[in-house]
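Peer 1: Return atomic coordinates for the entry below.
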Amino acid sequence: MTTPAIDVRGLRKSYGDKVVLDGVDLSVRAGTVTALLGPNGAGKTTTVHILSTLLRPDGGTASVNGSDVVRDPDGARASIGLTGQFSAVDGLLTGEENLLLMARLRHLGAKRAKIRTAELLEQFELTDAARKPLATYSGGMKRRLDLAMTLVSTPSVIFLDEPTTGLDPRSRHTMWDIVRGLVADGTTVLLTTQQLEEADELAHRIAVLDGGRIVAEGTPDELKRLVPGGHIRVRFGNAPALDAAARLLDGSDADEAGLTLTVPSDGGVGALRTVLDRLDAAHLEVDDLSIHTPDLDDVFFALTGKKERSSRIDTKGTES
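Peer 2: The predicted structure follows:
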């Protein structure tokens, strides 16, 4: 098996009597986006700070590209870039000067620093504003510059800690496009966010962190199927077909006025196939069909905020 880009086992961290991380396990495959979801205080930022060698864990292990963050912090740092919750740009410098400063701090050398700065200014569409003071930059421009500074040394693993907080919808979508482009080029991203739409748009996998523990993990679609409320809605051409289908499908709810039948479902292909096979066997024609699954808002509210929760839910809906 390929070594994961990020591998966390039994990670623990406390501050006095407050347990922030309580045995976190997490594996992130190279070239993918994994989102950490959770309420304030769940341990998302603490996890990122440990992985980026800014904090030392109390227990467990964590490695980035095979380098243990405690035993080999220099090896881990060589692979990573971090964009924190708050912009790290220097407001007294221009955009170009910020990038040049970071390039020199990364020991790129004068010539390479200028080349890399020009590349990043173009990539992040900041060339026209390169020599303007940061006071003239919008929030979205500052955030793009912040991410560009993270990429000066071309890290293979990037930690994005709530990268679009406070941005307007257009700037947020621009950041999403940038992240997608990075991942398409092979970069691994660990994203912490409270914006559920962001996780749904970007993440290949999502880990839900609550009370210092991972309480659920899976693809966005898998997590949505964990919570109740999913259903298949079928519309028929006439009342007799609706009545026949209602008798055929247990637990369904008929709307006679709309000639529609709502069938509880987990949203999976198997459930859909079962419904269609039964209708087909009964020679009942369907005018229209739609699948409705809970969204990540439903997942978030269902799985977080339960202080006494001690079990982890996998994507098959069982507790362990």
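Peer 1: from here on, contacts and neighbour counts on C-alpha atoms
Peer 2: OK.
Peer 1: which residues touch residue 97?
Peer 2: Remark: with contacts taken as CA atoms under 8 Å, 6 or more residues apart in numbering, residue 97 is in contact with residue 131.
Peer 1: That one looks like it's in a helix, true?
Peer 2: Yes - remark: residue 97 belongs to a helix, assigned using DSSP: H, G, I helix; E, B strand; the rest coil.
Peer 1: any idea how far it is from residue 62?
Peer 2: Separation of residue 97 from residue 62 (CA to CA, to the nearest Å): 34 Å.
Peer 1: again with residue 71
Peer 2: Here the criterion is CA to CA. By it, residue 71 lies 10 Å from residue 62.
Peer 1: if you count what's nearby, which of those two comes out ahead?
Peer 2: The neighbour count for residue 71 versus residue 62, taken as other CA atoms under 10 Å, is higher for residue 62 (28 against 12).
Peer 1: Here is a second sequence; please produce its structure as well for comparison:
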Amino acid sequence: MPSMLEVRDLAYRYPGAAEPALAGVSLAAGRGAVLGLLGPNGAGKTTLISHLSGQLPIQQGAIAIDGVSLAEVRRQAPTRIAVAPQEYAFFPALTVAENLACFAGAARLHGAKARERAAACLAFAQLERFAGQRAARLSGGLKRRLNLAIALLPEPELIVLDEPTVGVDPQSRAFLLDAVRRLADGGAAIIYTSHYMDEIEAIADRVVIVDHGRVLRDAPLADLHAEGARQLRVEADGLERTALAAVLAPFGTAREEGSGVVVDLLADGDPAPALAAVAAAGGTVRRARYGECSLEQLFLDLTQRTLRD
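Peer 2: Got it, this is the predicted structure:
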């Protein structure tokens, strides 16, 4: 099935910036699927989202929805795309119901249709009990749910969710993740950004990792997990990391990483002899993991471990 959203060779440089915020980003998102968008601070995620929401003009490259340019789609049917930003996007002084009524008007909904959509979004976000409460008095989780409800008012086909679970309690987080999955299962195309790798692993069908304005990896989540299928990670007492790496080197390509050593085993490799060699060298294995690569580990490998502002 063709992708709904296609971003091709998108590049953007802010005035006066030494480096581009985006440097040839290409990606696609399809209906009925969640695309997890990952990247450190300053990777270019916000700039990409700003393009999708129409806040930034395209300097280079193209964005299309069902083969039609984003600019044309925004002229003809701007509500096909919705963005739930990381910041709270509602009026604190208004009640939940008043916010929905206000934003329904902004989404060109009127009369019975506006009331119908407001009621549906209240129900979807489970906010009925709080309809008369001022938004400023809501908890963090309820505010996030109101953000989502407002974004869903015009029944968008492409929904961009930017860090939608920041500052929420575990119950609200679980609810929001389930809601996102339900939206995708209902046919929407979802782009979901988060710094929480477990969220992406829980709901994403495909993952795009960006850094320094470039796409570092774009693949189905299952494929990314499989990249570490022959990878052995070992932490051991009684051996320094350098010595541990030397012991494991005959079994594949070994490198020191974190508090242990990672070995990409040979094609016919078996982790058991490698672990036995550690014991024979006087080490006691404290932790070992073999097989599926975690998304967090892959992310750190690709983007390095340097802190970002």
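Peer 1: Could I get the TM-score for this pair?
Peer 2: For these two chains in superposition, a TM-score of 0.77 is obtained (TM-score structural alignment, normalised by the length of structure 2); 263 aligned residues with a CA RMSD of 2.9 Å.
Peer 1: Need the residues touching each of residue 71 and residue 62 of structure 1.
Peer 2: With contacts defined as CA under 8 Å, 6+ apart, no residue is adjacent to both residue 71 of structure 1 and residue 62.
Peer 1: my guess is residue 20 of structure 1 contacts residue 40, does it?
Peer 2: No - at 11.2 Å, residue 20 of structure 1 and residue 40 do not qualify as touching, with contact defined as CA atoms under 8 Å.
Peer 1: Neighbour count: those two, which is higher?
Peer 2: Counted by other CA under 10 Å, residue 20 of structure 1 and residue 40 do not tie: residue 20 has more neighbours, with 21 against 11.
Peer 1: tell me the contacts of the more buried one?
Peer 2: In this structure, residue 20 of structure 1 makes contact with 12, 13, 14, 41, 42, 43, 46, 211, 212, judged by CA under 8 Å, 6+ apart.
Peer 1: Could you point out the helix or strand that follows whichever strand or helix holds the first one?
Peer 2: Element membership of residue 12 of structure 1 [criterion: DSSP states H and E] is strand 6-15. Sequence-wise, the next helix or strand beyond strand 6-15 of structure 1 is strand 18-28, with elements assigned using DSSP H and E.
Peer 1: Distance from that following strand to the middle of the chain?
Peer 2: Using CA atoms, centre = their mean, to the nearest Å, the mean C-alpha position of strand 18-28 of structure 1 is found 17 Å from that of the whole chain.
Peer 1: Quick one: average offset of it versus structure 2, please.
Peer 2: Strand 18-28 of structure 1: mean distance to aligned residues in structure 2 after superposition is 0.8 Å, counting by mean CA distance after the TM-score superposition for structure 1.
Peer 1: now that strand against strand 6-15, angle please.
Peer 2: For strand 18-28 of structure 1 and strand 6-15, the angle between their directions (axes from the mean of the first three to the mean of the last three CA atoms, to 10 degrees) works out to 180 degrees.
Peer 1: Any buried residues in strand 18-28 of structure 1, and which?
Peer 2: 20, 21, 22, 23, 24, 25, 26, 27, 28 (16 or more other CA atoms under 10 Å).
Peer 1: State the next helix or strand along the chain beyond that strand.
Peer 2: Beyond strand 18-28 of structure 1 on the C-terminal side, the first helix or strand identified by DSSP H and E is strand 33-37.
Peer 1: After superposing, tell me the mean distance of that following strand to structure 2.
Peer 2: Here the mean offset of strand 33-37 of structure 1 against structure 2 after fitting is 0.7 Å, by mean CA distance after the TM-score superposition for structure 1.
Peer 1: quick one: the helices in the stretch 151-300 of structure 1?
Peer 2: Per DSSP state H, counting those that start in this stretch, the stretch 151-300 of structure 1 has helices spanning 169-184, 196-202, 220-224, 239-248, 269-281, 296-303. These are given in chain order.
Peer 1: Spit out the contact partners of the closest residue to residue 38 of structure 1 other than its chain neighbours.
Peer 2: In this structure, residue 38 of structure 1 finds its nearest non-sequential neighbour in residue 209, 4.9 Å apart by CA to CA, 6 or more residues apart in numbering. For residue 209 of structure 1, the set of contacting residues under the criterion of CA under 8 Å, 6+ apart consists of 36, 37, 38, 39, 42, 43, 44, 215, 216, 304.
Peer 1: Dump these to JSON lines, plus neighbour count and distance to residue 233 of structure 1.
Peer 2: Below are the contacts of residue 209 of structure 1 laid out as JSON lines (neighbours: other CA atoms under 10 Å; distance: CA to CA, whole Å):
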{"residue": "36", "neighbour count": "28", "distance to residue 233 of structure 1": "32"}
{"residue": "37", "neighbour count": "27", "distance to residue 233 of structure 1": "30"}
{"residue": "38", "neighbour count": "28", "distance to residue 233 of structure 1": "31"}
{"residue": "39", "neighbour count": "17", "distance to residue 233 of structure 1": "33"}
{"residue": "42", "neighbour count": "22", "distance to residue 233 of structure 1": "36"}
{"residue": "43", "neighbour count": "25", "distance to residue 233 of structure 1": "39"}
{"residue": "44", "neighbour count": "27", "distance to residue 233 of structure 1": "37"}
{"residue": "215", "neighbour count": "22", "distance to residue 233 of structure 1": "30"}
{"residue": "216", "neighbour count": "24", "distance to residue 233 of structure 1": "28"}
{"residue": "304", "neighbour count": "19", "distance to residue 233 of structure 1": "29"}
